[in-house]
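Engineer: Provided below for reference: sequence and predicted model.
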Amino acid sequence: MEYFDHVGISYDGDKINDEPHGFGQMTMQDGSKYTGNFLSGQFHGDGELVFESGGVVGKIVGRWDNGELQEHKIFFGDNLQFESDNWNYLIPSDRRFHNEITGAVPVAASRTEPSQFPDLLSIAEYKKTQSAAAN
């Protein structure tokens, strides 16, 4: 039993009094989907909310009580679990932080091997090239 409401939310699942009640799947306008249990139109009990934000896909697996999230785990699209207590990924002390966060450069998307580095000049050689260029 699927229906669409006036704001573009669709629902496919059990209903009572024309409201989501029991098990079903609700799809929001932004494409995020909740699959799980409902009580009188609210997320209630166990469920999974899959979303996309800024091109990043993630999901929240949790337990709701009348629409309020009570317990949860957050997973990224690659199933890396976010752990707020022991999170050591992309923090300022992590070398990846500068590249990925401040420079918007993915780490290890490509790699430059030592044999591919351009020829390097010593400081003395650099100074010679600068003085020669100035003359």
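Structural biologist: Sure, I can see it. Remember, predicted model here, so these are calculated numbers, not experimental data. Numbering: from 1, shown residues only.

Engineer: Please count neighbours and contacts with C-alpha atoms only from this point.
Structural biologist: OK.

Engineer: May I ask you to name the longest strand in the protein?
Structural biologist: Using DSSP state E, we find that the single longest strand of the chain is strand 42-53.

Engineer: for that strand, which positions count as buried?
Structural biologist: The neighbour-count check on strand 42-53 (16 or more other CA atoms under 10 Å) flags 42, 43, 44, 45, 46, 47, 48, 49, 50, 51 as buried.

Engineer: Could you measure from the residue nearest to the last one when sequence neighbours are not counted over to residue 21?
Structural biologist: Sequence neighbours aside, residue 32 is the residue nearest to residue 51 in space, at 4.4 Å (criterion: CA to CA, 6 or more residues apart in numbering). Distance from residue 32 to residue 21, counting by CA to CA, to the nearest Å: 19 Å.

Engineer: okay, pairing it with this:
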Amino acid sequence: MELTGSKFEGELQNGRMEGHARFTFPEGSSVFEGEMKDGMFHGDGTLHFPDGGKYVAKWDHGRVVEGRYIFKDGLVWERAGWDYCLGDDRRFYSERVGGIRPAGESLQTNTGVLPPIPQGCFDTGAGYYDPNSSFLYSYTGVQQRKPEKDEIDWITKHCRIQR
């Protein structure tokens, strides 16, 4: 696994990952914990993502048979019956659970905490746009990509600017 940057903790049979295991993807981007067979996810297992979300599923030779995604805040996504953030209902999950706050105390994020961004930059919800460099950055300041003109227009029209 040294060549790929991934890490495996578990049993090997005939040189293949087998049984209960913990598999960490390169650079710790995600972690799988669960059953493996013949080097593939097989049986019950959970993929943990860096943002705190996780995908809990039943696997069959590397393919999902059934599963659900659970966001960091506990919101559960399932293919059937999903009605969150559809149509005119744009409430945050915490507002659905705990109710909408009084006027003047409205949430701008699900947690109520705004991520810190540099002055003059726009909060995109997944990072920020810096009009001086014309690049999108993660909230940790890592440069991501240069957006197209129509995306820049939308960001500067709709996103919160740090003054």
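Structural biologist: Yes, it's here. No experiment lies behind these values; they were computed from the predicted model shown.

Engineer: Superposed, what's their TM-score?
Structural biologist: After superposition, the two chains reach a TM-score of 0.63 (TM-score structural alignment, normalised by the length of structure 1), with 97 aligned residues with a CA RMSD of 2.1 Å.

Engineer: which stretches of structure 1 form helices?
Structural biologist: 95-97, 123-134 (DSSP state H).

Engineer: okay, these, which one's buried deepest?
Structural biologist: Comparing the helices of structure 1 by mean neighbour count (mean count of other CA atoms under 10 Å), helix 95-97 ranks first with a mean of 16.

Engineer: hmm, back to that, between residue 32 and residue 21 of structure 1, who's got more neighbours?
Structural biologist: More neighbours surround residue 21 than the other of residue 32 of structure 1 and residue 21, with 19 against 16 (other CA atoms under 10 Å).

Engineer: contacting residues for the more buried one?
Structural biologist: Residues near residue 21 of structure 1 by CA atoms under 8 Å, 6 or more residues apart in numbering: 13, 14, 15, 37, 38, 39, 40, 41, 42.

Engineer: Structure 2: matching residues for stretch 74-84 of structure 1?
Structural biologist: Taken onto structure 2 by TM-score structural alignment, stretch 74-84 of structure 1 occupies residues 69-79 there.

Engineer: how far out from the middle of the chain is that stretch?
Structural biologist: Between the centre of stretch 69-79 of structure 2 and the centre of its chain there are 11 Å (CA atoms, centre = their mean, to the nearest Å).

Engineer: does the residue nearest to residue 51 of structure 1 really touch residue 52, like I thought?
Structural biologist: Yes - contact criterion CA atoms under 8 Å: residue 32 of structure 1 and residue 52 qualify, at 6.7 Å.

Engineer: As a markdown table, the helices of structure 1 with distance to residue 4 of structure 1 would be great.
Structural biologist: A markdown table is the format used below for these (distance: least, CA to CA, whole Å):
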| stretch | distance to residue 4 of structure 1 |
| --- | --- |
| helix 95-97 | 42 |
| helix 123-134 | 69 |
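
Engineer: Of all the ones you listed, which one comes closest to residue 66 of structure 1?
Structural biologist: With CA to CA as the criterion, residue 66 of structure 1 lies closest to helix 95-97 of those, at 37.8 Å.

Engineer: which outside residues touch that closest one?
Structural biologist: 89, 90, 91, 107.
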